[in-house]
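**Q** sequence plus the predicted model coming up.
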Amino acid sequence: MPKAPPLAITHVWMTLFMVVPAMFCIVAGDTAGKALTQAGAHPFFVAWARFAMAALVLLPLSGLSRDELPKLLGWRILLRGALVVGGIASILTALSTEPIADVFGAFFVGPIISYILAALLLKEHVTPARSLLLVLGFAGVLLVVKPGFGAGLGMGFAVLAGVFYGSFLTATRWLAGHFRPRFLLISQLLVGSVLLAPLALAVGAPAMTPQIWLLLIGSAAGSAMGNFLLAMATRSAPASVIAPLVYTQLIAATLLGYLAFGDWPDALSLTGLAVILTSGLLSLRLARR
């Protein structure tokens, strides 16, 4: 049986240069979201505002045509939108009560979920070596959190966010060949705005100070840019290649957590980060083959 053709080196590096910045953008958005909850905003309001503001800004740039409007009501688009809504609402709820590093540690059941679903539902090719490296990356996550799963309700929401996000990654790969990246982005923003509007109305808005506005804009911009880059990456690389790179999100969470909240990992956590980075680099090497 002939071997599968190698993935072009340029595609690998393009994937790297899209996914890694995407992860930093998404974490930056969530860091701003945590700051918002500390300032008194409810997680559901923050989630809705993030979707609504990004949709308002990006709608004119989305290239959405009249012919595409019916596609917004397609069940696959609605399902993908609901998954990202569940993920963002869950992780913001977790961040409102738990340290950012612990939340993202629990959140990292996501790449495992994505990897398994891609193999089962999308029939993507997986190898024992790549599977082992993904497990190695997850072991690094456990070193970081030591482990802290199930410590409280907030950590339960963090795990739930990871399940939603891993499913969202697979759904994005599933639809990437059928829709434009900008359509996928604007569809999730519009679906999220509609689904979260009743919850945001129920909890109410905080006092809209300049600080709140600035954090809302930063949270929306980070999330939108990160998800756009991720949608671009999924057009040229399978979920099984992208999944290990998503671990760089934990590195971003550690760095931004220190800069924003003064939390710096101990020696064991730094070892875990090194394991995660090694796993991602080795996975990229396999992808080039």
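**A** Cool, got the structure. Numbers count the residues shown, from 1 in each chain.
**Q** CA atoms for contacts and neighbours, from now on please.
**A** OK.
**Q** quick one: the helices in the stretch 51-200 of the chain?
**A** With DSSP state H, counting those that start in this stretch as the criterion, the stretch 51-200 of the chain has helices at 75-95, 100-107, 110-121, 128-145, 153-176, 181-203.
**Q** for residue 68, find the nearest of these.
**A** Set against residue 68 and scored by Cα to Cα, the helices of the stretch 51-200 of the chain come closest in helix 181-203, at 8.5 Å.
**Q** now do the helix or strand hosting residue 32: which elements does it pack against?
**A** Using DSSP states H and E, residue 32 sits within helix 9-38. Judged by 3 or more Cα pairs under 8 Å, 6 or more residues apart in numbering; DSSP states H and E, helix 9-38 is in contact with helix 43-58, helix 75-95, helix 210-233, helix 239-245, helix 248-261, helix 267-288.
**Q** try it against this one:
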Amino acid sequence: MHSDNLHRGAVLMIASGLLFSVMGGLIKYISVHLPSEMVVFFRSAMGLLVLLPWVWRRGFRQLKTTRLRGHLLRGLAGLAAMYCYFFTIAHLPLAEAVLLNYSTPLFVPFIAVLWLGEKISARLWLAIGTGFAGILLILKPGLALFTPVSLIGVASGMFAALAMVSIRRLTRSEPILRIVFYFSAVCTAVSAVPLAWRWQSPEPGLWLLLVLVGVLASLAQSLMTRAYAHAPAAQVGPFTYSTVLFAAIVGWLFWGEVLDVLSFAGALLVCLAGILTIRLAGRRAAPMTGIAGPR
């Protein structure tokens, strides 16, 4: 239930975007020194640790479920999105990596049609088509500027969309606490496996940054959730794209990254299409971004 305070919701969402962009910058820096597998594990483990006091207060009986298969699918989809996203951050300009991940709303309607039998309106088709045109400009297929890593960025958006739609199914019978807990538990357990052959002992300063990544992600998601509590998703959801702007600023300040003309034009189209898709989809899909994505 929301309080219809768009101004407060927008401020909270923009603050969330700022924290997510700083987290992305930290991931980009850490990835120079440590493999992405380690970053994903610590991000997941920190999220689980933050949840435990909440679960303790509510009681562990709240975790009893008959939908383990659904939780596993949601967890694996979200984890795949996280792996793709963090890998992309390490190899592409920060703003471009964030932007490709934020293509998620463009994929949600397709999965919802195939899985939930939902319908796509003509206006929504137009918004989606605009978004994919923007993605093509960013990918630049057939040009020397094309990088295969960009496809992994698109995959992060696709996997995140699958996670979002799986949450929509789970919320029919499962409370949010249970969904978030099983997501963190699945991600932590599965992401621990590659550490057997990818572990590197971090330097003391990197330990602190790894913990900070998890803390920032948890804070950012908390602010995002609060933002959706203050205003309808169709109104406050578009402010999530402030993350792209902040990421561009972080990338420029610390790595001198500047989007080329095609990528900049594609960024405008993807942001526009994402905003339109969120508004047209209304409250059905947008609120899930706070608990579905890899961020």
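**A** Everything's here; your move. None of these values were measured; they are calculated from a predicted model.
**Q** TM-score for these two?
**A** Put the two chains on top of each other and the TM-score (TM-score structural alignment, normalised by the length of the first structure) is 0.75; 279 aligned residues with a Cα RMSD of 3.9 Å.
**Q** tilt between the helix holding residue 32 of the first structure and helix 267-288?
**A** 150 degrees (axes from the mean of the first three to the mean of the last three Cα atoms, to 10 degrees).
**Q** related to what we said a few turns ago, can you redo the helices and strands packed on helix 9-38 of the first structure as TSV with distance to residue 137 of the first structure and mean neighbour count?
**A** As requested, these are exported to TSV (distance: least, Cα to Cα, whole Å; neighbours: other Cα atoms under 10 Å):
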stretch	distance to residue 137 of the first structure	mean neighbour count
helix 43-58	29	23
helix 75-95	21	23
helix 210-233	20	21
helix 239-245	7	26
helix 248-261	10	20
helix 267-288	4	19
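**Q** which of those helices sits closest to residue 23 of the first structure?
**A** Residue 23 of the first structure lies closest, by Cα to Cα, to one member of these: helix 248-261, at 4.9 Å.
**Q** what's the average distance of the closest one to the second structure?
**A** Following superposition, helix 248-261 of the first structure is found to deviate from the second structure by 3.4 Å on average (mean Cα distance after the TM-score superposition for the first structure).
**Q** touching stretch 51-60 of the second structure from outside, list them.
**A** The contact list for stretch 51-60 of the second structure (Cα atoms under 8 Å, 6 or more residues apart in numbering) reads 62, 177, 181.
**Q** distance of the counterpart of residue 201 of the second structure in the first structure relative to residue 45 of the first structure?
**A** Alignment note (TM-score structural alignment): residue 201 of the second structure maps to residue 206 of the first structure. Shown here: residue 206 of the first structure relative to residue 45 of the first structure, a distance of 9 Å by Cα to Cα, to the nearest Å.
**Q** how about residue 223 of the first structure?
**A** Computed as Cα to Cα, the residue 223 of the first structure to residue 45 of the first structure distance reads 15 Å.
**Q** over to residue 150 of the first structure?
**A** 25 Å.
**Q** and the contacts of stretch 51-60 of the second structure, which are buried?
**A** The neighbour count (16 or more other Cα atoms under 10 Å) marks residue 181 as buried among the contacts of stretch 51-60 of the second structure.
**Q** in CSV: the contacts of stretch 51-60 of the second structure, plus distance to residue 96 of the second structure.
**A** Formatted as CSV, the contacts of stretch 51-60 of the second structure follow (distance: Cα to Cα, whole Å):
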residue, distance to residue 96 of the second structure
62, 39
177, 32
181, 30
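**Q** buried residues, the helix holding residue 32 of the first structure. List them.
**A** Result for helix 9-38 of the first structure [16+ other Cα under 10 Å]: buried residues 12, 15-16, 18-37.
**Q** if we can go back for a sec, could I get the helices of the stretch 51-200 of the first structure as JSON lines with distance to residue 210 of the first structure?
**A** Shown next, in JSON lines, are the helices of the stretch 51-200 of the first structure (distance: least, Cα to Cα, whole Å):
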{"stretch": "helix 75-95", "distance to residue 210 of the first structure": "21"}
{"stretch": "helix 100-107", "distance to residue 210 of the first structure": "24"}
{"stretch": "helix 110-121", "distance to residue 210 of the first structure": "34"}
{"stretch": "helix 128-145", "distance to residue 210 of the first structure": "35"}
{"stretch": "helix 153-176", "distance to residue 210 of the first structure": "28"}
{"stretch": "helix 181-203", "distance to residue 210 of the first structure": "20"}
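**Q** please identify the most buried of those.
**A** helix 100-107 (a mean of 28; mean count of other Cα atoms under 10 Å).
**Q** starting at the chain centroid, how far to that helix?
**A** Mean-position distance between helix 100-107 of the first structure and its chain equals 12 Å (Cα atoms, centre = their mean, to the nearest Å).
**Q** what angle separates that helix from helix 267-288?
**A** Going by the same axes, to 10 degrees, helix 100-107 of the first structure makes 40 degrees with helix 267-288.
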